[in-house]
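> sequence first, predicted model second:
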Amino acid sequence: MHTIYSDGDLYPSELVTKARDIGLKAISVTDHDTVDGLESIERECKKMGLQFIPGIEFTTNFDPQGIEVHVLGYGFDKDDPYLQKKLEITKKRAWKYADEMVDLLSSHGWLVDYSRLESAKGIITKHDIALAVVNRDMSTYEFHDLWLTEKSKYFIDVEKFQIEEAIEIIHKAGGKAVGAHMIRTLDQYSSLPLLADVVDHFVKCGIDGFEVFYGKSNWQQVKSMLELCRTYGLIITGGSDYHGTGRIGRCPLGSYNVHNFNHDEEKLLNILSKSPIPASESTAENKDLVI
């Protein structure tokens, strides 16, 4: 889930209230490359009686193909000094990208309200830039696709961590690292045949698990990721990737397709919240879990 601290639509209090109202018992918010909203999320969770699991979604680079892949972090110490130091780097990179993109857009006649970027919470995202274009004559989605995606002729890349760097940061802060929506990502790059190789690379980098149950994934997509996770004995998670109401192609809050595959949310909550579980339960078979 995401908030206004990255590219989501809701403030922490709004998101936690919505989660409580639909009956969720535990949540993890994974804003992109920032933990700035987690203090507010944790405070709201305590007020409303929800279990809070610190989360983040790192933007990383898979070389040599140059594919942007995302690494989720769960259950870490959000105040860890090494984590905070690395997140300062992501903020500087985001501002460098924003300045370059604003200059490019301005040279093509687009008017950007820079004060809106300056007042943005958390980290500057492409969504913030699209919203800041005041003479935009199309939706934010259309503008994003035309000017800000990697398929755009105006594309400017953002310097990113390598996969192993993001995993190291999460592990040093005491968390679990999970590869996010791999099939969706590779499909966007027309690179689905690389799935097994990419998963193998993640494993060699020390990944703890993968997001198997993602949004509206079909049965075959879930089955493919599930088999890969079972092969390597990895943690299995799921999520809606909720950004707000009315987002194209997204699931409602707290929803994702599981297609009747077995999972145990209670055990996963124990793993991600660092609650101890008996050693006899920490086998590959018992890692078939989801949040």
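Looks like it arrived, so ask away.
> for the rest of this, base every contact and every neighbour count on C-alpha atoms.
OK.
> which elements pack onto the top helix by length along the chain?
Secondary structure assigned by DSSP state H gives helix 81-107 as the longest helix of the chain. Packing partners of helix 81-107 (3 or more CA pairs under 8 Å, 6 or more residues apart in numbering; DSSP states H and E): helix 163-172.
> which strands and helices sit next to whichever helix or strand residue 201 is part of?
Taking DSSP states H and E as the criterion, residue 201 maps to helix 195-204. Secondary-structure packing of helix 195-204 (3+ CA pairs under 8 Å, 6+ apart): helix 182-188, helix 219-232.
> follow-up on the earlier one: next, the angle from the longest helix of the chain to helix 163-172.
140 degrees (axes from the mean of the first three to the mean of the last three CA atoms, to 10 degrees).
> mean neighbour count and distance to residue 121 for the helices and strands packed on helix 195-204 - can I get that in a markdown table?
Formatted as a markdown table, those follow (neighbours: other CA atoms under 10 Å; distance: least, CA to CA, whole Å):
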| stretch | mean neighbour count | distance to residue 121 |
| --- | --- | --- |
| helix 182-188 | 17 | 26 |
| helix 219-232 | 16 | 34 |
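> closest to residue 20 out of those?
Closest to residue 20 of these is helix 219-232 (CA to CA; 27.2 Å).
> put this next to the first one:
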Amino acid sequence: MIDLHTHSSASDGSLSPEDLIRAAKKEGLSAIALTDHDTIAGCAAASAVAQQEGIVFIPGVEIEIPWEPGEFHLLGIGLYRIAPSLEEALRYLEEERHQRNERIVQKMQEMGIPASYEDIRQGIPGPVGRPHFARFLVERRIVKTKEQAFLRYLAKGRVLYVPKGALKLSHAVRCITESGGIPILAHPLSLYVSWGKLPGVLEELKSQGIRGIEAWHPTARVAECERLEKLGKNLGFLITAGSDYHGSSRPERQLGRTAGNRIIDDHWAAPFLPSPAKNS
């Protein structure tokens, strides 16, 4: 059992990178990729613990790409030699995230919600994101649940929504490939492209450097995943599977399991495993 899509407290997961690896060991995983949003800050610590625990560690990242009407998330899996281009891009995204968060706080104040950036950041070891604003709204009893916070305030098009900093696809693909990684389209149904148009869209993305699609994701139904896998294979893509694990913030997602609670088999990891060539 393995997992190719997980998050730690270095972005919006609840577990530290070290505890994520320990949890993976407890669940019986043989390999795990850490793919935090816009950062590789947790990879060194996760790799060290993985070596101690006897788990294969695959460094990765998840980057947002501008897209309408849905969302386009690009996984970079197998970042065994970090290029200066990727480091520079992630610094840019970190600053963009900071500015976005300040704008959300400003919007909250304009609505009469007493808040400061320090209030939001309190007790958060990693970067601040919308889930932390959702938590704040729950703690201040403005909403009852995090889900309600997104539906009313933080989701795309809602009053507190501010677009996230993103990289152009060509830029992100270059950064990932220069770092030895493989660019993978995460949860393709988030693009909000109809099934009739999806083959053409995927072919265009392949021509721009996307090498694989995450056909298996827990937000999709099993039948949809099977359809995506078949389509991806017909178009010559690598096929991946992940849990998109976030820990206690999304307890329905379990390490090593994907759509339909299916176990993510070891064979999915083969294209991303480390080798002497990848580390040179």
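Ah, there it is. Here the structure is a predicted model, which is why all the values come from computation and not from measurement.
> next, the TM-score between them, please.
Overlay of the two chains. TM-score (TM-score structural alignment, normalised by the length of the second structure): 0.86; 269 aligned residues with a CA RMSD of 2.7 Å.
> residue 248 of the second structure is in contact with residue 14, isn't it?
Yes - between residue 248 of the second structure and residue 14 a contact is recorded at 6.0 Å, counting by CA atoms under 8 Å.
> neighbour-wise, which of the two wins?
Remark: of residue 248 of the second structure and residue 14, residue 14 carries more neighbours, 20 against 12, as counted by other CA atoms under 10 Å.
> how close does the residue mapped onto the more buried one from the first structure get to residue 108 of the first structure?
Superposed on the first structure with TM-score structural alignment, residue 14 of the second structure falls opposite residue 9. Using CA to CA, to the nearest Å, residue 9 of the first structure is found at 28 Å from residue 108 of the first structure.
> and residue 132 of the second structure, what's its match in the first structure?
For residue 132 of the second structure, the aligned position in the first structure is residue 128, judged by TM-score structural alignment.
> can you map out the strands along the second structure?
Ranges of strands within the second structure are 2-3, 31-34, 56-65, 72-77, 182-185, 212-216, 238-241, based on DSSP state E.
> in the first structure, what residues pair with the longest one?
When strand 56-65 of the second structure is aligned against the first structure using TM-score structural alignment, it corresponds to residues 51-60.
> for that stretch, measure first residue to last.
28 Å.
> ditto for stretch 117-129 of the first structure
For stretch 117-129 of the first structure, the first and last residues are 7 Å from each other (CA to CA).
> just stretch 24-37 of the second structure next, same as before
End-to-end distance for stretch 24-37 of the second structure: 19 Å, by CA to CA.
> where in the first structure does it align, residue-wise?
Stretch 24-37 of the second structure covers residues 19-32 of the first structure once aligned (TM-score structural alignment).
> what's next to that stretch, contact-wise?
The set of residues external to stretch 19-32 of the first structure that reach it, using CA atoms under 8 Å, 6 or more residues apart in numbering, is 1-3, 5-8, 37-38, 41, 48-59, 72-74, 123, 253-254.
> just stretch 188-202 of the second structure next, same as before
Stretch 188-202 of the second structure is contacted from outside by 67, 68, 69, 70, 71, 72, 213, 214, 215, 220, 231, 235, using CA under 8 Å, 6+ apart.
> rerun at 7 Å
Applying CA atoms under 7 Å, 6 or more residues apart in numbering, the external contacts of stretch 188-202 of the second structure come out as 69, 70, 71, 72, 214.
> again with stretch 43-58 of the first structure
Residues from elsewhere that reach stretch 43-58 of the first structure (CA under 7 Å, 6+ apart): 13, 16, 25-35, 38, 42, 70-76, 78, 166, 273.
> which of those residues are buried?
13, 16, 26-35, 38, 42, 70-76, 78, 166, 273 (16 or more other CA atoms under 10 Å).
> centre of the chain versus stretch 160-176 of the second structure, how much separation?
How far stretch 160-176 of the second structure lies from its chain's middle: 12 Å, per CA atoms, centre = their mean, to the nearest Å.
> actually stretch 152-160 of the second structure, not the one I wrote
Put simply, stretch 152-160 of the second structure sits 20 Å off its chain's centre (CA atoms, centre = their mean).
> for residue 173 of the second structure, which residues are in contact?
For residue 173 of the second structure, the contacting residues are 183, 209, by CA under 7 Å, 6+ apart.
> what about the counterpart of it in the first structure, distance to residue 96 of the first structure?
Residue correspondence to the first structure (TM-score structural alignment): residue 173 of the second structure is matched to residue 167. Here residue 167 of the first structure is placed at a distance of 24 Å from residue 96 of the first structure (CA to CA).
> centroid-nearest residue for the second structure?
The residue lying closest to the centre of the second structure (CA atoms, centre = their mean) is residue 62, at 4.3 Å.
> ok, that residue to residue 276 of the second structure distance?
Distance, residue 62 of the second structure to residue 276 of the second structure, by CA to CA: 24 Å.
> same check, this time on residue 196 of the second structure
42 Å.
> again with residue 100 of the second structure
Residue 100 of the second structure sits 40 Å away from residue 276 of the second structure, taking CA to CA as the criterion.
> what's the answer for residue 223 of the second structure, then?
Plainly put, residue 223 of the second structure is 38 Å away from residue 276 of the second structure if you go by CA to CA.
> check contacts around residue 159 of the second structure.
By CA under 7 Å, 6+ apart, the contact set of residue 159 of the second structure is residue 153.
> oh sorry, the question was meant for residue 83 of the second structure
175, 178, 179.
> 10 Å instead?
174, 175, 176, 177, 178, 179, 180 (CA atoms under 10 Å, 6 or more residues apart in numbering).
> neighbour-wise, which one of these leads?
Each of the contacts of residue 83 of the second structure was scored for neighbours by other CA under 10 Å, and residue 176 scores highest at 27 neighbours.
> spatially nearest residue to it (excluding sequence neighbours)?
residue 76 (5.6 Å; CA to CA, 6 or more residues apart in numbering).
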